[in-house]
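[1] Sequence and predicted model, in that order:
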Amino acid sequence: MDKLQAMATFVRIVEAQSFSKAAETLSMPRSSVTTMIKRLERHLGTALLRRSTRTLSLTDAGERYYASCRAILSGIAQAENELATDATTPRGRVRADMPGVIGRALVLPRLREFAQRFPDIELVLGLSDRPADLIYDGIDCVIRSGILADSTLIARRLGQLRWITCASPRYLKEHGEPETVAALGAHQTVNYISNATGRPLDWRFNVEGDNLAMTMQSRLAVNETDAYLQCGLEGLGLIQLSEFVAAPYLQTGRLKEILASARCSPVPISIVYPSGRNSSAATKVFVEWITAIFEQNDLGWGEKSA
């Protein structure tokens, strides 16, 4: 027996004061309505209605049950109405996680705009290079780079990362500039430690059409993007990072790109979130907002792999 349907049918009978009228409004045969109420009374172990050929009235138990059913059905209707309202006026909390450099350079400067457009959404941002787990960490969406593993989650492409190898003028003055990828072995490099694996990320190049992944020997390694960039600016070694992150420093001359002819192939960047039926309206509008920001700026950056 569908208890919710039985409760709704019982309430309709009481309000219509007739099995026949209730059956008509519910588009059900009268016999089905009668059978449903009999099963409900048998399940509850008590009579709910007093029936005669001309009258229909509630028993004491029926009156109490009717009041409870009205309250339950009203609560369900209210919950559904609120969700329907959310579809046009999204509300609620959205927890999003992204690399810190994305949050600071792209998202935080636009938060006032988001708050004005969606005043009923509470936004909780995690800014970290540590990869987040949507299910374990209770997060609604994350921005990830690299090729994503197959899963039940939706991955929406935001753009692609273009990685370049850089050095500061100070470093190049002291150590010279490598002319080939093979010459890197004679240079100092700064490695980036992946928060996912605890190991240095490979350096990636494309040499004569072949993609190369190289493990670089280094006396210095960090696990945070801003710290990694600072190491390069201080002349502590060669670094490999996103073109967008490096762009302002390339323009001012604080960094110089090297081995430009050996740039690796671009890496995709995506926003990942649950499938439509498991994703709130608020999460969906946040995803659309983030997607629009990337389209407007033609940007992409993050770790070299997901």
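    All right, it came through fine. Residues are numbered from 1 along each chain as shown.
[2] When you work out contacts or count neighbours from here on, use the C-alpha atoms and nothing else.
    Will do.
[3] Can you identify each of the strands in the chain by residue range?
    In the chain, strands defined by DSSP state E lie at 49-51, 56-58, 92-98, 121-127, 141-145, 154-161, 163-167, 190-192, 203-207, 210-214, 220-222, 239-242, 256-258, 267-273, listed in chain order.
[4] now those strands in a markdown table, with distance to T9 and mean neighbour count?
    Below are the strands of the chain laid out as a markdown table (distance: least, CA to CA, whole Å; neighbours: other CA atoms under 10 Å):
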| stretch | distance to T9 | mean neighbour count |
| --- | --- | --- |
| strand 49-51 | 13 | 14 |
| strand 56-58 | 14 | 16 |
| strand 92-98 | 33 | 20 |
| strand 121-127 | 37 | 16 |
| strand 141-145 | 41 | 24 |
| strand 154-161 | 40 | 19 |
| strand 163-167 | 64 | 25 |
| strand 190-192 | 64 | 25 |
| strand 203-207 | 66 | 19 |
| strand 210-214 | 67 | 13 |
| strand 220-222 | 66 | 16 |
| strand 239-242 | 62 | 23 |
| strand 256-258 | 73 | 19 |
| strand 267-273 | 39 | 22 |
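[5] Which stretches in the stretch 101-250 of the chain count as helices?
    In the stretch 101-250 of the chain, the helices defined using DSSP state H, counting those that start in this stretch lie at 111-117, 134-137, 169-175, 225-233, 243-252.
[6] Please point out which parts of the shortest one sit buried.
    Right, the one you point to is helix 134-137. For helix 134-137, burial by neighbour count (16 or more other CA atoms under 10 Å) applies to L134.
[7] chain center to that helix: distance?
    10 Å (CA atoms, centre = their mean, to the nearest Å).
[8] ok, back up a step: out of the helices of the stretch 101-250 of the chain, flag the one nearest N195.
    Using CA to CA as the measure, helix 225-233 is the one of the helices of the stretch 101-250 of the chain that comes nearest N195, at 11.1 Å.
[9] before we go on, here's another structure to hold up against the first:
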Amino acid sequence: MMDGRLLTGVTVLDAVIASGGFSKAADALGMSSSGVSHAIARLEARLGARLLDRTTRSVALTDEGRRFYERVRPSLEEIEEAAVDASSSAARVRGRLRVNIDPFFSRLVLAGKLGGFLAKYPELALEMITREHVGDLVADGVDVAVRFGEPISASLIARKLADIQILTVASPRYLKRHGRPQVPQDLPRHSCIDFRDPQTGRPYDWEFHRNGRILPIKVASRLMLSDAGTMLTECLAGTGICQVLAIAVKDQLAKGRLVNLFPDWADETFPLYALYPSRHHPAAKVRAFIDFVSQTVR
């Protein structure tokens, strides 16, 4: 492990050589002259060699100091270049971005829009990993995750992107065969499709929200699915009634392929979050993707 005091001493030595004196180095580093002198003295003690010849008018490297400085100067330049590169990455959208994303959201919301995002940032390469669970973002090398539901892990930074409305829908084919439920309390007499909560393994509860009131309904279901795309396909085919996120069925509702059964019970929502490992200076590529998702869902 690098000795931090050694690196500090080398940095001070570089400033003294570059500026030609202790006072000017102190001004450049925001230190006192005595602080600079002490840092050089500690470095010389650490190395067991005198690095500088000092007079009241000038400072010059000793032979040992010159050999040492010639060895360490290239490393200082590499550190400076790395710092500039890191600073640029924080402000410039570039490099490879790895995203862990909910399969349903990827397929039904973002699919078809990623090309436009990449066209906006030609220096960016995007890798989308669709998984049901977030997992360990750091161990998996993932920059950001996009997930529905309240975050479980306290170790991740969570930013809410939107509250997505939940709708109860059926196809005209189903309604023609079974009739339309007039109120949520009619649902136990209908075929409903349950969706499995990946966190618990149980189906999500059916609830209806209006003006602060929450109405739970126990539905009759012979079909439970864990894939939202399959659930939506079955609903369109007339298999049963399901609850879905409004952003996923906008086109089907507009075209009359699905019917919103209870528009007067419209207050239930499901949160969408972006999750990432650190709150300190997220890279520009992460901020750009989060903004893209936010704009897409809104």
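    Okay, I see it. Owing to the predicted nature of the structure, the values given are computational and were not obtained by experimental measurement.
[10] returning to that earlier point: and the strands of the first structure as TSV, adding distance to L83 of the first structure?
    Below are the strands of the first structure laid out as TSV (distance: least, CA to CA, whole Å):
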stretch	distance to L83 of the first structure
strand 49-51	35
strand 56-58	34
strand 92-98	10
strand 121-127	14
strand 141-145	20
strand 154-161	22
strand 163-167	43
strand 190-192	44
strand 203-207	47
strand 210-214	48
strand 220-222	45
strand 239-242	40
strand 256-258	51
strand 267-273	19
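[11] Just list the residues touching P274 of the first structure, thanks.
    The neighbours of P274 of the first structure, taking CA atoms under 8 Å, 6 or more residues apart in numbering as the test, are 140-141, 152-154.
[12] which of those residues lies closest to L127 of the first structure?
    C141 (12.6 Å).
[13] In contact with the residue nearest to that closest one when sequence neighbours are not counted, which residues?
    Distance criterion CA to CA, 6 or more residues apart in numbering; nearest residue to C141 of the first structure, sequence neighbours excluded, is Y273 at 4.5 Å. Neighbouring residues of Y273 of the first structure by CA under 8 Å, 6+ apart: 134, 140-142, 153-155, 279.
[14] Any chance of those residues in JSON lines with distance to T291 of the first structure as columns?
    Below are the contacts of Y273 of the first structure laid out as JSON lines (distance: CA to CA, whole Å):
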{"residue": "L134", "distance to T291 of the first structure": "19"}
{"residue": "D140", "distance to T291 of the first structure": "15"}
{"residue": "C141", "distance to T291 of the first structure": "12"}
{"residue": "V142", "distance to T291 of the first structure": "12"}
{"residue": "L153", "distance to T291 of the first structure": "17"}
{"residue": "I154", "distance to T291 of the first structure": "14"}
{"residue": "A155", "distance to T291 of the first structure": "12"}
{"residue": "S279", "distance to T291 of the first structure": "16"}
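[15] list the ones among these that the second structure also has?
    Here is what carries over to the second structure from the contacts of Y273 of the first structure, by both residues aligned by TM-score structural alignment, their matches' CA atoms under 8 Å: 134, 140-142, 153-155.
[16] What's the separation between the residue nearest the centre of the second structure and D264 of the second structure?
    Note on the second structure: the residue nearest the mean C-alpha position is V144, at 2.8 Å, using CA atoms, centre = their mean. Computed as CA to CA, to the nearest Å, the V144 of the second structure to D264 of the second structure distance reads 36 Å.
[17] Kindly report the same for P151 of the second structure.
    29 Å.
[18] who's more crowded, these two?
    P151 (19 against 11; other CA atoms under 10 Å).
[19] Leaving out sequence neighbours, find the closest residue to that one.
    Per CA to CA, 6+ apart, closest to P151 of the second structure is A158, 7.0 Å.
[20] residues contacting the alignment partner in the second structure of A292 of the first structure?
    Alignment note: A292 of the first structure maps to Q295 in the second structure; criterion TM-score structural alignment. Contact analysis of Q295 of the second structure by CA under 8 Å, 6+ apart lists nothing.
[21] switch the cut-off to 10 Å
    161-162, 289 (CA atoms under 10 Å, 6 or more residues apart in numbering).
[22] what's the spacing between it and V144 of the second structure?
    17 Å.
[23] just D27 of the second structure next, same as before
    Taking CA to CA, one finds D27 of the second structure at 41 Å from V144 of the second structure.
[24] Can you give me the distance of the residue nearest to C141 of the first structure to K284 of the first structure?
    Distance from Y273 of the first structure to K284 of the first structure, by CA to CA: 9 Å.
[25] Also V14 of the first structure?
    With CA to CA as the criterion, V14 of the first structure and K284 of the first structure are 42 Å apart.
[26] for F205 of the first structure, same thing?
    In terms of CA to CA, F205 of the first structure sits 36 Å off from K284 of the first structure.
[27] Quick check, K285 of the second structure in contact with P122.
    No - judged on CA atoms under 10 Å, K285 of the second structure makes no contact with P122 at a distance of 11.6 Å.
[28] Of these two, which one has the most company?
    Remark: of K285 of the second structure and P122, K285 carries more neighbours, 26 against 11, as counted by other CA under 10 Å.
[29] Quick one: map that one onto the first structure.
    With TM-score structural alignment as the criterion, K285 of the second structure matches A282.
[30] For the nearest residue to its match once chain neighbours are set aside, give me its contacts.
    Once flanking residues are discounted, A282 of the first structure sits nearest to P90: 4.9 Å by CA to CA, 6+ apart. Applying CA under 10 Å, 6+ apart to P90 of the first structure gives the contacts 82-84, 118-121, 280-286.
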